[in-house]
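Asks: Dropping the sequence and predicted coords here.
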Amino acid sequence: MTSLLKSAPPLAHDRVVLDYDQRLMRRKLLTTQGGRAFLVDLPSVTNLDNYWGFLVDGLNIEIVPAPEAVLVITGDLTRLAWHIGNRHTLCQILPDRLVIREDHVLERMLTGLGATIRRESLPFKPEGGAYGHGRTMGHSHGDDPDGARFGWHHHGDGQMHFHASKGAT
């Protein structure tokens, strides 16, 4: 049996290293650094950034964010953050820098706006959504099992969005 742990127990028996995308899951077979394999089978898709780790057969398995190729951005952070957000790009916001996934198009744009950029390999933990906790990507359409409803509609973000139903041409 596998369950999620919100806070750190006194002892970690092993750890699993996951990148940002891998830390969003519902059902997946994971392998720890020590070679233990275990199945995660959660009731719904879950953002693991909100948890310390797993309890697996009495063992505490820590979730560790994996280093990823990122751009560390300094400069006029307010202006640069606006331009990053205007491109709907995930962004980690820190007091003295912004961090985004490596992207040569955005790197060129930000450099043109006066940003100083360093390439690094760091754990990526972008800002969550404004209307709740968790991830900013994706959205639900209520009882629509495929997540694809036809027509224009709002998602509560002040923007209109269009979705074509499956099979629409």
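Replies: Yep, it's here. Numbering: from 1, shown residues only.
Asks: going forward, measure contacts between C-alpha atoms and count neighbours the same way
Replies: OK.
Asks: which strand of the chain spans the most residues?
Replies: The longest strand of the chain (DSSP state E) is strand 37-47.
Asks: buried ones in that one?
Replies: If you call a residue buried by 16 or more other CA atoms under 10 Å, then strand 37-47 has these buried ones: 38, 40, 46-47.
Asks: likewise stretch 5-24?
Replies: In terms of neighbour count (16+ other CA under 10 Å), stretch 5-24 has its buried residues at 5, 14-20, 23-24.
Asks: here's the one I want to compare it with:
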Amino acid sequence: MPPLVSQHIHPAGTWRGDHDSVSLSYDARFLRRRMLTTTKGTRFLADLAQTTSLDHGDAFELQGGTLVEVVAAREDLIEITGPDLMRIAWHIGNRHTPCQIEPGRLLIQRDHVMQDMLGRLGTITRHVSEPFAPEGGAYGHGRTHGHDHTASHGHSHTHEHEHEHEHEH
């Protein structure tokens, strides 16, 4: 029997009714095509038209109309508190690190390089395990992509080039 397939997402707040759920980490909520298993054990293929950033509360619609709610999974995070969180948020953003911004605290994915930097900036950090729902990207893509501090693979990702733009005024 072929697996169930979902090719449609209902945004959070636009659907209601009986549903199953699937718990996904922040990274796993960025997908186009992937086999998933719900909390009730149903396997289905998410086969979306394009790579999509899913939010907590969105729902996959399976063929036949069954809904599967996306639940943000608990993740290992760093909670950041202390004075001048606005300045700290700037440093985190300057490194293109996904950050959940809340009153009185910031949350980022665990990263020893970031934790060391934050300590040198005078913050208070502690490890927590919570769902992670960082701010979306500034250009409407719904996602930022952090810098990887773990490995180099021998080539540059810069795309610099010179060109001119002509403008009529």
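Replies: Structure's in. What do you need? These numbers were taken from a predicted model, which means no experiment stands behind them.
Asks: what's the TM between chain one and chain two?
Replies: Once superposed, the chains reach a TM-score of 0.77 (TM-score structural alignment, normalised by the length of the first structure), with 145 aligned residues with a CA RMSD of 2.4 Å.
Asks: what does the next helix or strand after the longest strand of the first structure contact?
Replies: Downstream of strand 37-47 of the first structure, the first helix or strand assigned by DSSP states H and E is strand 53-56. For strand 53-56 of the first structure, the surrounding residues in contact (CA atoms under 8 Å, 6 or more residues apart in numbering) are 1-8, 38, 60-63.
Asks: how near is the most centrally placed residue in the second structure to Glu102 of the second structure?
Replies: The structure's the second structure has its C-alpha centroid closest to Tyr26; by CA atoms, centre = their mean the separation is 3.9 Å. From Tyr26 of the second structure across to Glu102 of the second structure, the span is 17 Å (CA to CA, to the nearest Å).
Asks: Could you pull out the helices in the second structure for me?
Replies: With DSSP state H, the ranges of helices along the second structure come out as 85-94, 112-120.
Asks: what packs against the longest one?
Replies: The contact analysis (3 or more CA pairs under 8 Å, 6 or more residues apart in numbering; DSSP states H and E) places helix 85-94 of the second structure against strand 105-109.
Asks: okay, and the strand it packs on goes to which residues in the first structure?
Replies: The alignment of strand 105-109 of the second structure onto the first structure (TM-score structural alignment) covers residues 97-101.
Asks: Among the helices of the second structure, single out whichever gets nearest to Gly136 of the second structure.
Replies: helix 85-94 (11.4 Å; CA to CA).
Asks: Buried residues of that closest one, list them for me.
Replies: 85, 88-89, 91-92.
Asks: By how much does that helix deviate from the first structure on average?
Replies: Aligned to the first structure and superposed, helix 85-94 of the second structure gives a mean residue distance of 1.3 Å (mean CA distance after the TM-score superposition for the first structure).
Asks: start and end residues in the first structure for that helix, please.
Replies: The alignment places helix 85-94 of the second structure over residues 77-86 of the first structure (TM-score structural alignment).
Asks: Could you pull out the strands in the first structure for me?
Replies: 2-5, 14-18, 24-31, 37-47, 53-56, 59-65, 67-74, 92-94, 97-101, 116-123, 151-154, 160-163.
Asks: which one of these lies closest to Ala130 of the first structure?
Replies: Closest to Ala130 of the first structure of the strands of the first structure is strand 92-94 (CA to CA; 13.4 Å).
Asks: mean shift of that closest one relative to the second structure?
Replies: Here the mean offset of strand 92-94 of the first structure against the second structure after fitting is 1.2 Å, by mean CA distance after the TM-score superposition for the first structure.
Asks: So which elements touch that strand?
Replies: Judged by 3+ CA pairs under 8 Å, 6+ apart, the packing partners of strand 92-94 of the first structure are strand 97-101.
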